[in-house]
Every structure is written in C-alpha cells, then in structure tokens.
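Undergrad: Below is the sequence, then the predicted model.
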Amino acid sequence: MNESVEKPALWTRNFVTCAAANFLLFFSFYQLLPVLPLYIFEKFQTDNATAGFIISLYTIGALCCRPFAGFLVDSLSRKPLYFWTFFAFTLCFVGYWALGLLPLLAVVRFMHGVFFGISTTASNTVAIDALPSSRRGEGIGYFGISVNLAFATGPMTGMFLYEGLGSNMVFAISIALCVIGLILVKTLPVKPREKKPHAPLSLDRFFLTKAIPQFLNFIFVGFAYGPVTNYIALYAKELGIGGSGWFYALIAAGLIINRISTGRLIDRGWLTRLVGMGMTLNVLAYLLLTYCGELGAILPGGPALPFFISSFMIGTSLGLIFPGYQTMCVNLARHDQRGTANSTYLSGWDIGIGSGILVGGSMAQHFGMHQQVFLACVVALFVADIMYLCYTSKHYHKNKLEGN
C-alpha cells in the first residue's frame, strides 16, 4: 500500500486555521516593531533610554507570564483562553493609538507582552493537539513557518506603511488583521475540555522539570540571537555594510527552507541528530559573523559577503533547532502537560533574548564596538553545543514518553 495513503492527515481544518491566526498575530506585532520607537519619539518627544525601557516592557511582560501561561492552558479550556487573550492582545494596539500619557503607554506595553505570552502558548498547544503524534515534528516545522513569514514581511510592511501613510495606518492595519485572526480562532472546532478533579499544585504544573536541559540549551541559543535583533544594523554600520535589512530576510529564508524539510526527518527518528547539527552550524555561523571584517580584508567582495552568508547560516541552523527543541519538550511531557511544555520552551527563548540584549548592550558600551558582543555569542553557543552533545540529547532519549 502506498505510504502516503497510510499517513494520518496533517493539514486538518484546526491546524490550518490555527497557523493562519498565528501568522496574523505575529504579523501585526512584527509590523509595529520598527515603527513603535519612532511613534514614541514623535508623540512624546522622549529620550532614547526612556523609549528603550518602554519597548523592553513587552519582553518582560511575556517572560513574567510564561510559567502561568502553561498552567492556564493545561487547566482551562484552550479555545476560550486563546480567543480572549488574543482579544486583549488586539485591544493593546488600540491603547497605543489612543492613550496620550507615557506611563499609561508603558502599562499597555507590559500587558501586551503578557497577553502575547499566553495567547502564543495557547496557539502552539492547540496546533499541537491537532497533529497526529507520528507527524508531530513535521507539523511543528510547518506551524513555525507562520512566524517566519511574519518575521520576513512584517517589519518591511510596517516601515512602508509608516513612511507612506503614517503611524495611524500601521495601528489600523494591525487591529484589522487581529480582528480577522479572532474570527479564525472563533471558528476553530476545538472540543471542550473534559472536567477532571484538580490535581495538587506542583512545580511541574508551571515548569516542565523534565525539560530543564532543553530549557537551558535554548537560553544559550536565545542569548546569541538577542544581539542580532537589536544590534546587527549598528554592527553593519561599523563594518561599512549597507542594506542590513537583507540580513533578517536571509535569516527568514534559511528558517523557512529548513523547516519545510526538517519536520519529516524528525518524525523518522533524526530528532537529536538534526538538533546537534543545528547547534554546531549555529556556532560556525556566529564565528563567521564575528570575523567577517577580517575575512572581508582578503575577500574580493569585502565584509558584506561573509556577513550575509552568516545570516543565511543562522537561519538554517535555527530551522533545525526551533522545531527540534519544541518537539523534545512536547515528547517529554504528558498529554495534560503540553501547555507547560510549550511555555517552558518559549520561556527559555524569552530569557535568552532578554539577557542577550542587556549583556550585548553593556558590552558594546564598554568596548565601543559590537564584534566582542558576537564573540561572546560564539562562546555561549559553543558551551551549549558541548552541553547538548554530552548530556541533553542523552537525557531526552532516556526520558521521552512514547505515544503522547
């Protein structure tokens, strides 16, 4: 019998709808990302430090709620929780637009992060619930493309709208897209959660302790990516490279290309090997990024060639790492711990990103340039790679649950 006939369906109505809603949520967020600092300067005439603090409150809010997000997703009906936190996420765009006091804007920014943290945990969990266990790695890979597409197109669209039509149009488009996303979530045919006796509270209801090695490894990966999100344009300027926006487009391209093929290999038993390859490739990518200035002195294309090659390599490596670590966390959890598994996975990323941005900023100020920042990222990723190869992969094979 044909193998494709025997495979359980992947592109179900639930999965496609959830992926589309997830894309709209992330796109609305990403198109605001480059515009919000300009909007704050324009409307409130504030300084760089104040604007930076307000913008960072989003990450702080998301990080603060992650452990509780997993608990809520595993304890409450997932569809209503997803809908109402997505609804509150949408209202925050109205708050940016309407409020005229900077302290109130700071509160809205923090709450935006809280609702983002809960709604994205719910979205990931609802999507995974819709996947057959035998094709989970493939499905997680495809689901992640919804975020990668938003990352690739959102900031560019936001800047285009801002420069051509102003900040009001950016907010209006974000709100409209979120409303479409809410309609999609409302149509999700998710079965009501069965009422069960409340289990006693324990740490495992807020944090998946069996996934501590994966959590720690993912912090290192996020730590290295934090400086890329905030400082790559400044680093490109130091190197005399123009068009740094293409750096992010190439990361997205690498992510999408690898996610399409990685999931099937994960489901065929290549999970730990693919993540190991991704971790090692990530070290090499950041090493190339760190020394692209020196390489540019001996290459005909100058530093731009290794600079942009490193971006594609970073995206390719993350295309192996992202679905791999998420699949590991889910496979280490019971069925009723999937929300906790997803929040644990996402918390590692949030902590890594936040600490990478803070440490990177301090290092850049101390050294006066950004090369040392990315060298620190190489060291962090090398430590994580050794940890993964020597312990994390073995821990996964020893503790994974079958048929969950």
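TA: Now that the structure is in, tell me what you want to look at.
Undergrad: contacts and neighbour counts: CA atoms only from here.
TA: Fine.
Undergrad: Tell me which residues touch the nearest residue to Asn258 once chain neighbours are set aside, please.
TA: Residue nearest to Asn258 in three dimensions, not counting chain neighbours: Gly319, with 5.0 Å by Cα to Cα, 6 or more residues apart in numbering. Contact analysis of Gly319 by Cα atoms under 8 Å, 6 or more residues apart in numbering lists Gly254, Leu255, Ile256, Ile257, Asn258, Arg259, Thr262, Gly278.
Undergrad: Included below, for side-by-side comparison, is a second structure:
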Amino acid sequence: MHTLTSDISSQKLWGKSFIFIMLANALLFMAFEMLLPTLPLFVSSLGGDASQIGLVTGIFMFSAILVRPFTSVLAARMNKKFLLIIGIAICALATGAYYLSSGIGIILVLRVIHGFGFGLATTYFATIATENMPKSRRGEGMGYFGVGETVAISIGPLIGTSLLLQYNYQSLFLGGMCILLLALLMSIFVSRKPQQDFDSESQIAHIASVKLIEKKVLFPSLLILLVGIAAGSIMSFVALFAAERGFNNIAWFFFIVAIASFVVRLFSGTMFDRLGPGSVLLPSAVFAIAGLLVLILAQNQVHFLVAGALYGFGFGAIFPAIQTWCVNLVEEHEHENAMASFFNFFDLGIGGGSLILGMVASAFSYTVVYTVSIAVLVIYILLYSVYSLKQRQYEDRSLGVHIE
C-alpha cells in the first residue's frame, strides 16, 4: 500500500497547463452564473413575460446539449485547444452583445449562439484537463479542477447582482465579457500533448460519427441525471424555500455549499483513485440526503446553514467522481463523447428536474419538492448498489474461470 501511495503521489499534477485550465474553466462558469439572476430582469425590462423568460433560459441549455454530440467529430479534425478558444470566444461575444438587444427575438438568437459556445467550452475544458493530469490521479485532479466551478457558482450570482445594482446592464454584460476574455487569454497558455495516432479503422470510424450517447458511460450518466434533479431543487427553489421559512441568509447558504465542496475535494479524489468509485459515490449521496433532510426540518438559520454544509459535502464529491468515472471507462479518443454524455445528462437533470419539481411545488409545497429530491437520491443509491453487486459477481465468476 505504501508503494502504491508513493507511486501515485510522485506523478506530477500541478503543472502550468493544469492550473491555467482550472482557472479559465472557473472564469467561464463565473460569467455564466453572473447572468442567472440578472438576465431574467433584463428580459423583463424589455417587456418579456414569464413564459419568455423561461424560453430564454431553456433555449440556452438546449443549444448546449445539441452541440456536444459533435465535439468528438470536431476534435478528430481540428485541434482541441483551438476549438476550446473558439467556444470561449463565442461565449464572450454573445455575453457582450446582450446589451445591444432591442427585443426578445434578438436575445433568443444570442442565447442559442451562447449555448453553442458554452457546450463546446465545457466539453473541451474537461477533456483537455484530463490530458494534463496523470491517469492514476484523475480522481484527485478532477476534484481540484471542479473546485473553481464550485466557487464560481457561489460568487457569480453575487458579482452579477452587485454590478447591476451599483451600475447598469451595460456594466454587467461588458464585465462578463471581460471575464471571459481573461479565460480566453489563460487558455492560450495551455499546452496539450500531441494528437494520438489512431491505429485502427474502428477508432477512425468511431471518431468520425456523431454520438448522441456514449454507451460505455450510460450508467454513470444516468446517475448524474439523478444528481442533477436533486441539484436543480437547490438551484431553483432554495431561495424561495428560505423566504417562505423566514431565513434571510441565502448568500451564506451558497457560500457554505461552496466551502464544503472545496474541503471534501481535498481528499475525495484521492479516495476515488485508491479505492474506486464506490468509496466516494455512496457516502457522498448519504451526505447529500442528510443535507436535504436537515433542510426540510430546519427551524432556524443555523439549521439552514448546516443543511448547506452537508449538501455541499455530498454534491462536491459526487460530481467530480462521476465525471472521472466516465473518463476512465473510455479510451482517450472517446473522451469528448464521454464528457458530452456526462454534461448533457446533468443538464437534462437540472432542466427537466426543475420543470417537474416546479409543478410539484405549485401543487404541493417546497417540503414535498425536497422530499422528492431525497427519493431520487435513494434511487441513485439503490441503482449503484445493484450495479456494484453485479460487478462483483461478474468479477468473481471471471476469477473462478481463470483459476480453473
């Protein structure tokens, strides 16, 4: 065990390219999160109604999901770093152009373009990041890689609303564009290993085709879909739930979620590398469930913040663990397909889950919303437990045949 630990620790993770790709990815998500609470206000200021605001939000995710299946085909023909820079540039230009919008139709066009850029950038950020970390330390590396996202998700809305309150929409959109241009500049300094030569016709055929779903990562993608549903309940409804209960520290809630996610990733990735997915995926789901349960039962501000900490410990470990698992299940030339499936299932979970849970909230209450979210995570635990049991039985049978 000591030898294994030494071997893993001796392989370099914190190179220049890894640091730049991690920071640039965080800036991408920060600019994205700045618009979440503010763009609906801009649409409303142009005369948009609730249905149009929902369309502006939904069409972005749809275009991001639509472009991701093509990322592997593009990577087979063009340099991934160049494609990443194109994706970030599209996001930057679209963000700055929102201020020039004179009507809802123009905003919808810009949201489609922005979604295409976001879909490209998120996929290539993840795949280039895996190239810049040792395979034996991917769990640890992806955990650190995602820390920036978590922090950005926490402070992005605060930065966006602060810019809008202190200045105006022009400052908001131009500020977001400048953040993305900084991300683009950092990406220029990222180096990646040369394109691998594909030594078989089957590999060439694989990368030449568009895959809506990478079958090798279907099961972990299903798990991240369920996680996305639960995450959607927090992103979409916890502010309304807090207001209903009289809790006025929603910003602190998200800050604590971010801090807890950061802390857990300091060791969860190493656990994944040394002990396998189950060592992270099951305990983290229990923490997330505990957080949602405390949230339902919360009677004061302290309970509310404790719920955020427990949920942060859970989600902070689950997301990079499943992401790393998806990468490990495929060959290097399939990384784009794996990440496309991963992000698309997660986005579908958040988008579809928020839609369904919104109807649940309208028909019942936010308490029922979080009860449903707990049930979804229980299903997640059951599915992974059954999968893990079948995997062990398969390995035992294979070992028995080998011994005979």
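TA: Great, that's in hand. None of these values were measured; they are calculated from a predicted model.
Undergrad: So after superposing, what's the score?
TA: After superposition, the two chains reach a TM-score (TM-score structural alignment, normalised by the length of the first structure) of 0.89; 388 aligned residues with a Cα RMSD of 2.4 Å.
Undergrad: What's the residue nearest to Asn258 of the first structure aligned with over in the second structure?
TA: Gly319 of the first structure maps onto Gly316 in the second structure, with residues paired by TM-score structural alignment.
Undergrad: Need the three-state assignment for that match.
TA: Following DSSP: H, G, I helix; E, B strand; the rest coil, the label given to Gly316 of the second structure is helix.
Undergrad: quick one: it and Ile259 of the second structure, what's the gap?
TA: 9 Å (Cα to Cα, to the nearest Å).
Undergrad: same deal with Val280 of the second structure?
TA: Distance, Val280 of the second structure to Ile259 of the second structure, using Cα to Cα: 18 Å.
Undergrad: higher neighbour count, these two?
TA: A direct count of neighbours by other Cα atoms under 10 Å for Val280 of the second structure and Ile259 places Val280 higher, at 23 against 19.
Undergrad: Need the counterpart of the more buried one in the first structure.
TA: Taking TM-score structural alignment, the alignment pairs Val280 of the second structure with Leu274 from the first structure.
Undergrad: excluding its backbone neighbours, what's nearest that match?
TA: Leu274 of the first structure sits nearest to Leu320 (Cα to Cα, 6+ apart), 6.1 Å away.
Undergrad: who's in contact with the one you found?
TA: Counting by Cα under 8 Å, 6+ apart, Leu320 of the first structure makes contact with Asn258, Arg259, Thr262, Leu274, Val275, Met277, Gly278.
Undergrad: again, only using 10 Å
TA: By Cα atoms under 10 Å, 6 or more residues apart in numbering, the residues touching Leu320 of the first structure are 141, 254-255, 258-259, 261-263, 266, 271-279, 281-282.
Undergrad: In which helix or strand does the equivalent of Ala21 of the first structure over in the second structure reside?
TA: By TM-score structural alignment, Ala21 of the first structure lines up with Ala24 in the second structure. Counting by DSSP states H and E, the element that carries Ala24 of the second structure is helix 16-35.
Undergrad: how far out from the middle of the chain is that helix?
TA: Centre-to-centre, helix 16-35 of the second structure and its host chain are 12 Å apart (Cα atoms, centre = their mean, to the nearest Å).
Undergrad: what lines up against Val327 of the second structure once you look at the first structure?
TA: Aligned partner of Val327 of the second structure by TM-score structural alignment: Val330.
Undergrad: Now its match: which helix or strand?
TA: helix 304-331.
Undergrad: what's the mean deviation for stretch 112-128 of the second structure versus the first structure?
TA: Taking mean Cα distance after the TM-score superposition for the first structure, the mean distance separating stretch 112-128 of the second structure from the aligned residues in the first structure is 1.0 Å.
Undergrad: Fine by me, thanks again.
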